[in-house]
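**Q** sequence first, predicted coordinates after that:
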Amino acid sequence: MVDRLTSMAVFVAAADLGSFAAAAIALGMSPQMVAKHVASLESRLGTRLINRTTRRQSLTEFGRAYHERCRLVLAEAEAADALAEAVRAHPRGTLRINAPVTFGSHSLVPLLTRYLRECPEVEVDLSLTDRMVDPVEEGFEAVIRLGPLVESSLVARPLAPYRLVACAAPAYLAAHGVPDSPDALAGHQCLDFSHWPRGRESLWRFSRAGTTVEAPAAGRLRINDFRALLEAALDGFGIVLGVETALRDDLAAGRLVQILPDWDAPSRPMHLLTMRDRRPTAKLRRFVDLILSEFGPDGSAVRAVARDRGPA
């Protein structure tokens, strides 16, 4: 199938240079191929564009008018290509991102504001949900996903695992004691993230030296928003199990104290998913670079958490 835009470019070259042979040399194709492109246009239009004899060629009256239109079309196509190159060379446009609620609100937003200050021609549309979205169907250019991945055509870049720690306010621990094992949590108010429907028991899993212990997260307060759980913990009402990066500032300031430091709380794999594109836009490339720098396996957020925790 002959490409119409290419045929227009060949026709313009033949008209400007005065012969099929000259156009063929300029375009790096055979005179027969030049003739094929011109014939394809004439067949599509139903009229002759060039009068041809063995000695010379000349544009028909319609050919002259069509020649000018083709010049305009080709110029617009060049401008469109230049725009695409500019978008790939300089961050601009709207970037649609999806992320889990807790990670997005506590950890991602500070990075996004830094990204927007650095890229003043970019707008960000961030959707926070714990639902598993379809990036293709829902139009997200970047998705941060927790948990194991399934087979897909998306590019998956590993981020630092989503590590959890158990902690409570000093006032709570002073009033109720510090649990010395996962089993001891049974006598405490565990502030539970109500991800599961009521009736299904929540279990907090801890491991040490290859042994895993499941402790029932019993408590009188269940909330489906981590910010609210954190407020309850800071108020001294109970023990919260949350992601390290979201708790880092409160732990460092002493507003919360980690419990069971000799036990490893659960962690979940986390990945950045993007579409497979050989030439991603500059806005996406810069976002990916920042995410990997901050939250990759060796990112600055991971190093900051390690410093807060001190040597193992």
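**A** Thanks, I have it.
**Q** going by C-alpha atoms from here, please, whenever you check contacts or count neighbours.
**A** OK.
**Q** tell me, what residue is most central in the protein?
**A** In the chain, the residue lying closest to the centroid (C-alpha atoms, centre = their mean) is residue 142, at 1.6 Å.
**Q** doesn't residue 124 make contact with it?
**A** No - at 11.0 Å, residue 142 does not count as touching residue 124 under the criterion of C-alpha atoms under 8 Å.
**Q** what distance separates the biggest strand by length in the chain from the centre of its chain?
**A** If you go by DSSP state E, the chain has its longest strand at strand 155-168. Its chain's C-alpha centre and that of strand 155-168 lie 17 Å apart, by C-alpha atoms, centre = their mean, to the nearest Å.
**Q** got the buried residues for it?
**A** The neighbour-count check on strand 155-168 (16 or more other C-alpha atoms under 10 Å) flags 156, 158, 159, 160, 161, 162, 163, 164, 165, 166, 167, 168 as buried.
**Q** contacts only, for the residue nearest to the centre of the chain.
**A** 96, 97, 98, 135, 272, 273, 274, 275, 284 (C-alpha atoms under 8 Å, 6 or more residues apart in numbering).
**Q** just put the residues you listed in TSV and tack on secondary structure and neighbour count.
**A** Formatted as TSV, the contacts of residue 142 follow (DSSP: H, G, I helix; E, B strand; the rest coil; neighbours: other C-alpha atoms under 10 Å):
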residue	secondary structure	neighbour count
96	strand	18
97	strand	20
98	strand	27
135	helix	18
272	strand	22
273	strand	23
274	strand	22
275	coil	16
284	helix	19
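**Q** second structure follows, compare the two:
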Amino acid sequence: MKPNKLTVISAIVLVMALVAGCSTSNTGGNSNKKITLAYVAWDSEIASTYVLKEVLEQKLDYNVELMQVDAGPMWAGISDGSADAMAAAWLPTTHESYASKYEGKYDDLGVNLDGTKIGLVVPQYMDINSIEDLTDEIGASLDYTIIGIEPGAGLMMSTEKALDVYALREKWTLLESSSAAMTQQLEKAYADQKPIVVTGWTPHWKFAKMDLKYLEDPKNVYGGDEQIHTIARKGLQVDQPEAYAFLDAFNWTPEDMADVMIQIQEGKTPEEAAKQWVEQNRDKVDAWIK
């Protein structure tokens, strides 16, 4: 018997569907294993979030959706369940207001990176060492402007407080910007050896590329050294126990993070930089997912 045209066409469609299904499974993860990671567009959080994404997709077969938002919506998203997790909680100071506001509505999985810091940053060639040195002479050379980042960031809230505590509010302005725009202005001023004051944090690649310093904070507005915590939504441990266990185990060093940040800054995409770091640190990654 010769197969009729309808039978042949049906067979072809079936084969194409099977091939397409195999392709999706190999590249896109298991459709039943989905997770949404929220993050803020800080260079440090881009690095950590894309490493998490790489491990979840390539090692644990998850479909990962990334949600880039400001700090407030990031915490709100975890707390209301519209996002599953984030590795971008700067505690105890920077994100203290968000942690308190949503207390009891999220799981704190603990520290994923130790030894962070925030504050006002200037080039080493500037002859000032403290926030109290922001005199009229310095202010006039800077148009009384501090270059900030995204509005709503904990660092910006602390800097607004610093303007009041150090009696700078009357003349000085905190310019809302973005992390990328802030570093661009810093690099330009640094190249020309001009004065500039920016909101800064470590770990960040700018400290590897430029000779910078924090202004001393004698009134402790910015707090001391901090840690970055991983935060998960309530119920994730039950819904996605494998992902939850990995996120709970995730931890690395400022040097690890700097490796990824510098690769991105030098031209790699976040995906490429994360993939390279994961391939070069298999022992550490295996310890996270064992």
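**A** Perfect, I can see it now. In this text the structure is predicted, and so the values were computed from the model without any measurement.
**Q** just give the TM-score of the two.
**A** These two chains, once laid on top of each other, score a TM-score of 0.52 by TM-score structural alignment, normalised by the length of structure 2; 193 aligned residues with a C-alpha RMSD of 4.1 Å.
**Q** the longest helix in structure 2 is where?
**A** helix 5-28 (DSSP state H).
**Q** what does that one contact?
**A** 31, 57, 61, 62, 63.
**Q** that older thread, residue in structure 2 matching the residue nearest to the centre of structure 1?
**A** Under the alignment (TM-score structural alignment), residue 142 of structure 1 maps onto residue 85 of structure 2.
**Q** dump the residue contacts of the closest residue to that match other than its chain neighbours.
**A** Leaving out its chain neighbours, the residue that sits closest to residue 85 of structure 2 by C-alpha to C-alpha, 6 or more residues apart in numbering is residue 232, at 4.1 Å. Contacts for residue 232 of structure 2 (C-alpha under 8 Å, 6+ apart) come out as 78, 84, 85, 86, 106, 107, 108, 109, 244.
**Q** between these, which is closest to residue 131 of structure 2?
**A** Distance to residue 131 of structure 2 across the contacts of residue 232 of structure 2 (C-alpha to C-alpha) is lowest for residue 86, with 32.1 Å.
**Q** for the helix or strand harbouring residue 288 of structure 2, buried residues please.
**A** Here residue 288 of structure 2, judged by DSSP states H and E, is contained in helix 282-289. For helix 282-289 of structure 2, burial by neighbour count (16+ other C-alpha under 10 Å) applies to 285, 288, 289.
**Q** likewise stretch 129-147 of structure 1?
**A** Applying a neighbour-count criterion of 16+ other C-alpha under 10 Å, the buried positions in stretch 129-147 of structure 1 are 135, 140, 141, 142, 143, 144, 145, 146.
**Q** and it, how far apart are its ends?
**A** Distance between the two ends of stretch 129-147 of structure 1: 14 Å, counting by C-alpha to C-alpha, to the nearest Å.
**Q** any residues in contact with both of residue 142 and residue 124 of structure 1?
**A** 96, 97.
**Q** tell me where structure 2 has helices.
**A** For structure 2, applying DSSP H gives helices covering 5-28, 43-58, 71-80, 96-101, 136-141, 154-165, 179-191, 206-209, 236-239, 241-249, 254-265, 270-280, 282-289.
**Q** in TSV: those helices, plus distance to residue 128 of structure 2.
**A** TSV is the format used below for the helices of structure 2 (distance: least, C-alpha to C-alpha, whole Å):
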stretch	distance to residue 128 of structure 2
helix 5-28	52
helix 43-58	27
helix 71-80	31
helix 96-101	29
helix 136-141	9
helix 154-165	17
helix 179-191	15
helix 206-209	18
helix 236-239	48
helix 241-249	41
helix 254-265	27
helix 270-280	35
helix 282-289	41
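**Q** closest one to residue 220 of structure 2 among these?
**A** It's helix 154-165; of the helices of structure 2, that one is closest to residue 220 of structure 2 (C-alpha to C-alpha) at 9.2 Å.
**Q** please name every helix or strand in contact with the closest one.
**A** Applying 3 or more C-alpha pairs under 8 Å, 6 or more residues apart in numbering; DSSP states H and E, one finds that helix 154-165 of structure 2 makes contact with strand 106-123, strand 198-202.
**Q** would you mark the buried spots in that helix?
**A** Result for helix 154-165 of structure 2 [16+ other C-alpha under 10 Å]: buried residues 154, 155, 156, 158, 159, 160, 161, 162, 163.
**Q** neighbours around residue 20 of structure 2, how many?
**A** Residue 20 of structure 2 is flanked by 11 other residues according to other C-alpha atoms under 10 Å.
**Q** how about residue 68 of structure 2, nearest residue that isn't a chain neighbour?
**A** In space, and not counting its chain neighbours, residue 68 of structure 2 is closest to residue 39: 5.2 Å by C-alpha to C-alpha, 6+ apart.
**Q** now do the contacts for the equivalent of that neighbour over in structure 1.
**A** When structure 1 is aligned by TM-score structural alignment, residue 39 of structure 2 is paired with residue 99. With contacts taken as C-alpha under 8 Å, 6+ apart, residue 99 of structure 1 has the following neighbours: 126, 127, 128, 129, 130, 143, 144, 145.
**Q** thinking again about what came up before, out of the helices of structure 2, nearest to residue 200 of structure 2?
**A** Nearest to residue 200 of structure 2 among the helices of structure 2 is helix 154-165; the distance by C-alpha to C-alpha comes to 8.0 Å.
**Q** tell me the spacing between the closest residue to residue 288 of structure 2 other than its chain neighbours and residue 107 of structure 2.
**A** What sits nearest to residue 288 of structure 2 in space, not counting adjacent residues and going by C-alpha to C-alpha, 6+ apart, is residue 249, at 5.2 Å. The gap separating residue 249 of structure 2 from residue 107 of structure 2 is 14 Å, by C-alpha to C-alpha.
**Q** just residue 97 of structure 2 next, same as before
**A** Applying C-alpha to C-alpha to residue 97 of structure 2 and residue 107 of structure 2 gives a distance of 16 Å.
**Q** residue 128 of structure 2 now?
**A** 42 Å.
**Q** noted, bye for now.
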